[in-house]
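J.: For reference, the sequence and a predicted model appear below.
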Amino acid sequence: MSKLISLRLYFHHSERAHTHQSNRFWHRLTRPSLARHLLHHAKNAGIEQAVLHRVHAGYLGSDRVHHEHVEVAHHRFPHCLELIDLEIKVRDFWKIHGRGLEGVRAVFLPCETAKIDG
């Protein structure tokens, strides 16, 4: 029986994706957000569920606490992206796409699915 697992990725709102094209000047200026980049790759990898959680307040590491603001998000504002699928798929995804993401905290959590008897 394969187990479901959740991978939660915590990173700053301002984090940008580092791609193989990052050497080109214009690509460095227009790199996609890390959240968008990882969501795109999770979809392409066939990950069953990916959710970018809306954060209202929080901090990462030794940062000060940041609160949601209607007009602009502070560059150190935290993001949480959660991926859920079979353990082997999620760990393979992280092995491939987690390289070079030193500023990202990755937390694996085992999942237990509830079934309604009826």
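T.: Done, it's in.

J.: contacts and neighbour counts: CA atoms only from here.
T.: Fine.

J.: Please work out how many residues are found near Arg54.
T.: 11 (other CA atoms under 10 Å).

J.: so it touches Phe77, yeah?
T.: No - using CA atoms under 8 Å, Arg54 makes no contact with Phe77, being 11.0 Å away.

J.: Is Leu101 within a helix or a strand, and which one?
T.: According to DSSP states H and E, Leu101 maps onto no helix or strand at all.

J.: what about it, distance to Met1?
T.: Distance, Leu101 to Met1, using CA to CA, to the nearest Å: 31 Å.

J.: which of those two has more neighbours?
T.: Set Leu101 next to Met1 and count neighbours by other CA under 10 Å: Leu101 wins out with 15 against 3.

J.: Confirm that Asp92 sits in a strand.
T.: No - if the criterion is DSSP: H, G, I helix; E, B strand; the rest coil, then Asp92 is helix and not within a strand.

J.: For burial, what's the neighbour tally of the residue nearest to Gln21 when sequence neighbours are not counted?
T.: In this structure, Gln21 finds its nearest non-sequential neighbour in His27, 6.6 Å apart by CA to CA, 6 or more residues apart in numbering. Neighbour count for His27, taken as other CA under 10 Å: 14.

J.: The structure to be compared is supplied as follows:
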Amino acid sequence: MNDFAVLRLYIPMSARARATRLWHHLSPPQLAHQLLTQARRAGIRQALLFHVGSGYLPGEKPSHAHVEGTAGRHPQCVELVDTEEALRAFLFEHHAQLHAVQAVLLRCELPLATEGKATHASAG
């Protein structure tokens, strides 16, 4: 398949999902984990959560992850891989909870070798 796209959602660690259950009112789940669950339910082909060692989000100061504790403004990244159409549908469906999210959509172009043609240039 050559129609893959990647949607990267950059989220502050402190971002919380909307409360959808009684227990969520006491302790709402992290937005990143909730988005992974929702991506699975939506049939998104692949979803990954990247923990960032160092970085910053728009308007914030740089921060660094530390084993004893990390600032709430520290970024993390949820990466979704599927078709552009499926990713845009996911964004549209969940736009209400993505107010604290910086989203980047990248189209993937895979160079595929055709049959009968060499994949590497021969020397000489």
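T.: Perfect, thanks for sending it. Given the structure is predicted, the values throughout are model-derived calculations rather than measurements.

J.: And the TM-score between them?
T.: Once the chains are overlaid, their TM-score stands at 0.85 when taken by TM-score structural alignment, normalised by the length of the first structure; 115 aligned residues with a CA RMSD of 2.1 Å.

J.: quick one: contacts for Val51 of the first structure?
T.: Contact analysis of Val51 of the first structure by CA atoms under 8 Å, 6 or more residues apart in numbering lists Leu81, Glu82, Leu83.

J.: Run the residues you listed past the second structure and keep the common ones.
T.: On the basis of both residues aligned by TM-score structural alignment, their matches' CA atoms under 8 Å, what survives of the contacts of Val51 of the first structure in the second structure is Leu81, Glu82, Leu83.

J.: and the first one, what pairs with it in the second structure?
T.: Using TM-score structural alignment, the partner of Leu81 of the first structure in the second structure is Val78.

J.: residue nearest the centroid of the first structure?
T.: Compute the mean C-alpha point of the first structure, and by CA atoms, centre = their mean the closest residue is Leu81, 3.4 Å away.

J.: For Leu26 of the second structure, what is the corresponding residue in the first structure?
T.: Match for Leu26 of the second structure (TM-score structural alignment): Leu29.

J.: Next: Ala39 of the second structure.
T.: Aligning on TM-score structural alignment places Ala39 of the second structure opposite Ala42 in the first structure.

J.: Neighbours of its match, how many?
T.: Using other CA under 10 Å, Ala42 of the first structure has 19 neighbouring residues.

J.: Can I take it that it is in a helix?
T.: Yes - the assignment for Ala42 of the first structure is a helix, going by three-state DSSP.

J.: Quick check: it touching Asp92?
T.: No - Ala42 of the first structure is beyond contact range of Asp92, at 10.9 Å (criterion: CA under 8 Å).

J.: So what's the residue count around the closest residue to Val65 of the first structure other than its chain neighbours?
T.: Using CA to CA, 6+ apart and skipping the chain neighbours, the partner closest in space to Val65 of the first structure is Tyr59 (4.9 Å). As a burial measure, Tyr59 of the first structure scores 17 neighbours (other CA under 10 Å).
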